[in-house]
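1. my questions are about this predicted structure, shown below with the sequence.
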Amino acid sequence: MPDLETAARFRALHDGPGPLLLPNPWDAGSALVFERLGFQALATTSNGFALSHGLPDGAITRDGVFEGIEMIVQATSLPVTADLEHGFEEDAAALADVYRQAVAAGLAGGSIEDATGADEKPLFEIAEAADRVRIAAEAAHEVNPAFVLTGRAENYLHGLRDLGDVIARLQAYQEAGADVLYAPGLSGAADIRSVIESVDRPINVLFGPAHLTVAELAELGVARISIGGSFAFAAYGAAAEVAREFLENGTNTYAALSRAGHAATGL
């Protein structure tokens, strides 16, 4: 069912006095932890979710992604926006159905990226990508006008470091109906400032590659900061470290970390 109130609450969070900090849960348990820590909203992560299934990013089917989304939405009272990759579908009618399904799943928002998934042509041409944004926006907003659609320019994730093209794409996605704009991998204050000054929508920045603190990003005027799959990989990194201690040393100095994790869930 469309959740108009939660989507409206999520939309309003983009107009706060500082950036909206979005952690990216990869399952219901991590969503629960982030809510208990005091975050105001959540964003799913495609690579973190794929990792939890032992698969590379992009290897989970549409049905599998929505199963994960539904578990996270049901685990939390917070607004959730979902990484819907490139929309999963090529056909316009099927693509529109994905974003109607996103609204029906109770999501407050979702993204659409311009990556094709094909090595020989990593990005859709701007016109086609913008048309796909328009299809997604119209489908979602028809059912829930408050739904926050994020248009993503994937240039930097594919080694295409052309800021001019990034800006042209984000401007096109803005005109096509995107509510938030995002170029993951964007780095450096000057580039981020150029993007913000070139569009008229809230900008999401991926935290790690920016090499800037939250305070510095706030000073630039960034509206939203997410962390992608980095928390998921950090969690698996911690699991590897404590498992190595158990295997190689036969000790359990990680017990305090385990108790902290148990306490964080409240279960």
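-> Nice, I can see it. Keep in mind it's a predicted model, so treat the numbers as computed, not measured.
2. hey, let's count contacts and neighbours off CA atoms from now on
-> OK.
3. got the buried residues for stretch 63-81?
-> Judged by neighbour count (16 or more other Cα atoms under 10 Å), stretch 63-81 contains these buried residues: 65-66, 68-70, 72-73, 75-76, 78-81.
4. out of these, flag the one nearest to Gln40.
-> Distance to Gln40, by Cα to Cα, is smallest for Leu78 among the buried residues of stretch 63-81, at 6.4 Å.
5. follow-up on the earlier one: taking the buried residues of stretch 63-81 together, which two end up most distant?
-> Among those, Val65 and Leu78 lie farthest apart (Cα to Cα), at 18.9 Å.
6. contacting residues around Asp63?
-> Applying Cα atoms under 8 Å, 6 or more residues apart in numbering, we find Asp63 in contact with no residue.
7. okay, it and Leu20: tell me how far apart.
-> Distance, Asp63 to Leu20, by Cα to Cα, to the nearest Å: 29 Å.
8. same question for Val73.
-> Val73 is 19 Å from Leu20, where distance means Cα to Cα.
9. okay, and Gly151 sits in which element?
-> Element membership for Gly151 (DSSP states H and E) is strand 148-152.
10. the buried residues of stretch 63-81 into CSV, with extra columns for secondary structure?
-> Shown next, in CSV, are those (DSSP: H, G, I helix; E, B strand; the rest coil):
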residue, secondary structure
Val65, helix
Phe66, helix
Gly68, helix
Ile69, helix
Glu70, helix
Ile72, helix
Val73, helix
Ala75, helix
Thr76, coil
Leu78, coil
Pro79, coil
Val80, strand
Thr81, strand
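11. can you lay out those as JSON lines showing distance to Arg244?
-> Formatted as JSON lines, those follow (distance: Cα to Cα, whole Å):
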{"residue": "Val65", "distance to Arg244": "31"}
{"residue": "Phe66", "distance to Arg244": "34"}
{"residue": "Gly68", "distance to Arg244": "29"}
{"residue": "Ile69", "distance to Arg244": "32"}
{"residue": "Glu70", "distance to Arg244": "33"}
{"residue": "Ile72", "distance to Arg244": "30"}
{"residue": "Val73", "distance to Arg244": "34"}
{"residue": "Ala75", "distance to Arg244": "31"}
{"residue": "Thr76", "distance to Arg244": "33"}
{"residue": "Leu78", "distance to Arg244": "35"}
{"residue": "Pro79", "distance to Arg244": "37"}
{"residue": "Val80", "distance to Arg244": "34"}
{"residue": "Thr81", "distance to Arg244": "35"}
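12. try it against this one:
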Amino acid sequence: MTDPSRPEDRDASPSGGKAAALRRLHVAGDPLVLPNAWDAASARMAEAAGLPAVATSSAATAAVLGYDDGEAAPVEEVLAAAGRIVRAVSLPVTVDFERGYGLAPAELVERFAATGAVGLNLEDSNPPDGNMVDVAEQTDFLAAVRDAAVSLNVDLVINARTDAFLRRSGPPEAQLAATLDRGARYLAAGADCVYPIGVGDPDVIRVLAEGIPGPVNVAYGLGKLSLAELAALGVARVSFGPALQRHLYTTFGSALFSAVASGENPFTP
């Protein structure tokens, strides 16, 4: 009988394949680097660059779909976008799925698995208001998602995002304590990785990497810490979130389109 708390048992599930490959890429000190994509074209760019997996950003994906972040995009459109990305590349794809768009765990797993993606982020603050979800409620939710996946013979790499730092939930020491507690509980519930978004202090990152009993995901943070520095701190996964898409689209808006609007040649440096 498989034990969803054991990654090696999840790898042995019938849908293991790409999920197992994605899971094995999470190595403390040699992190999986994910410059998050937002559509099929950007996913293909990631693959062409030689990256081993593709991740999405909910904010970047929502923007190109014409919506705000925070589960404002209809779940049908988010799932369709994920499916297009999966079809466009041969790599494992992991999707930022916010807090699950209100889907019950069994429906979430069934509909998500139909896209072909093998990993997903699930966060522990409510997208509409930013309030933290009670730790017991979120732990139960993650456990139910894992149980549903096991029941459906679907292997999912669950990246449990925890938002105490992002939401400034209490003083810094309380944010750290809550993140360590939530991280341990989420891993015990069946998560594969913990993502304490909003943390940038190297000393805090080291404490989290050493204190959370599993892989830790950290945001690149616009390069304030290099990839080498993050690796040395024990990080197992590095995300860029919507930063690349925002940087690229800012360039479009401030240079290319404004040049066209003013009658200039947008192709002239």
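-> Structure's in. What do you need? None of these values were measured; they are calculated from a predicted model.
13. whereabouts in structure 2 does the strand holding Gly151 of structure 1 align?
-> Using TM-score structural alignment, strand 148-152 of structure 1 lines up with residues 157-161 of structure 2.
14. hey, where'd the helices end up in the stretch 51-200 of structure 2?
-> Here the stretch 51-200 of structure 2 has its helices, by DSSP state H, counting those that start in this stretch, at 58-65, 75-88, 105-113, 135-151, 172-188.
15. okay, the ones you listed in CSV with distance to Ala243 of structure 2 next?
-> As requested, the helices of the stretch 51-200 of structure 2 are exported to CSV (distance: least, Cα to Cα, whole Å):
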stretch, distance to Ala243 of structure 2
helix 58-65, 8
helix 75-88, 19
helix 105-113, 25
helix 135-151, 27
helix 172-188, 23
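16. out of the ones you listed, nearest to Ala259 of structure 2?
-> Closest to Ala259 of structure 2 of these is helix 58-65 (Cα to Cα; 21.6 Å).
17. against Gly83 of structure 2, how distant is Val89 of structure 2?
-> In terms of Cα to Cα, Val89 of structure 2 sits 10 Å off from Gly83 of structure 2.
18. repeat that for Tyr101 of structure 2.
-> Tyr101 of structure 2 sits 17 Å away from Gly83 of structure 2, taking Cα to Cα as the criterion.
19. hang on, the earlier thing: and Arg246 of structure 2, which of the helices of the stretch 51-200 of structure 2 is closest to it?
-> helix 58-65 (7.5 Å).
20. so which bit of structure 1 is the closest one matched to?
-> Taking TM-score structural alignment as the measure, structure 1 aligns residues 46-53 with helix 58-65 of structure 2.
21. got the contact list for the matching stretch?
-> By Cα under 8 Å, 6+ apart, the residues outside stretch 46-53 of structure 1 that reach it are 25-27, 56-60, 65, 68, 83-85, 228-230, 232-233.
22. ok, now stretch 254-264 of structure 1?
-> With contact meaning Cα under 8 Å, 6+ apart, stretch 254-264 of structure 1 is reached by 33, 36-37, 242.
23. which members of those are the farthest-apart pair?
-> Farthest pair in the contacts of stretch 254-264 of structure 1, by Cα to Cα: Arg36 and Val242, 24.1 Å.
24. those two: who's more crowded?
-> Shown here are Arg36 of structure 1 and Val242; by other Cα atoms under 10 Å, Val242 has more neighbours (19 against 15).
25. quick one: contacts for that one?
-> For Val242 of structure 1, the contacting residues are 252, 254, by Cα under 8 Å, 6+ apart.
26. quick one, strands of structure 2?
-> Along structure 2, counting by DSSP state E, strands occupy 32-34, 54-55, 93-96, 119-123, 157-162, 193-196, 217-219, 237-239.
27. with distance to Thr179 of structure 2 added, can I get those in a markdown table?
-> Below are the strands of structure 2 laid out as a markdown table (distance: least, Cα to Cα, whole Å):
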| stretch | distance to Thr179 of structure 2 |
| --- | --- |
| strand 32-34 | 21 |
| strand 54-55 | 23 |
| strand 93-96 | 19 |
| strand 119-123 | 12 |
| strand 157-162 | 7 |
| strand 193-196 | 7 |
| strand 217-219 | 12 |
| strand 237-239 | 17 |
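28. right, and these - which one's nearest Glu107 of structure 2?
-> Of all the strands of structure 2, strand 119-123 sits nearest to Glu107 of structure 2, with 14.4 Å by Cα to Cα.
29. what stretch of structure 1 does that closest one fall on?
-> Mapped onto structure 1 using TM-score structural alignment, strand 119-123 of structure 2 covers residues 109-113.
30. how far does stretch 121-131 of structure 1 sit from its chain's centre?
-> The chain centroid and the centroid of stretch 121-131 of structure 1 are separated by 20 Å under Cα atoms, centre = their mean, to the nearest Å.
31. what is the end-to-end distance of that stretch?
-> Its first and final residues considered, stretch 121-131 of structure 1 spans 18 Å by Cα to Cα.
32. show the buried residues in the contacts of stretch 46-53 of structure 1.
-> Among the contacts of stretch 46-53 of structure 1, those classed as buried by 16+ other Cα under 10 Å are 25-27, 58, 60, 65, 68, 83-85, 228-230, 232.
33. which of the strands of structure 2 sits closest to Pro202 of structure 2?
-> Judged by Cα to Cα, the one of these that comes nearest to Pro202 of structure 2 is strand 217-219, at 10.6 Å.
34. ok, now which ones touch Glu89 of structure 1?
-> Shown in contact with Glu89 of structure 1 (Cα under 8 Å, 6+ apart): 95, 98.
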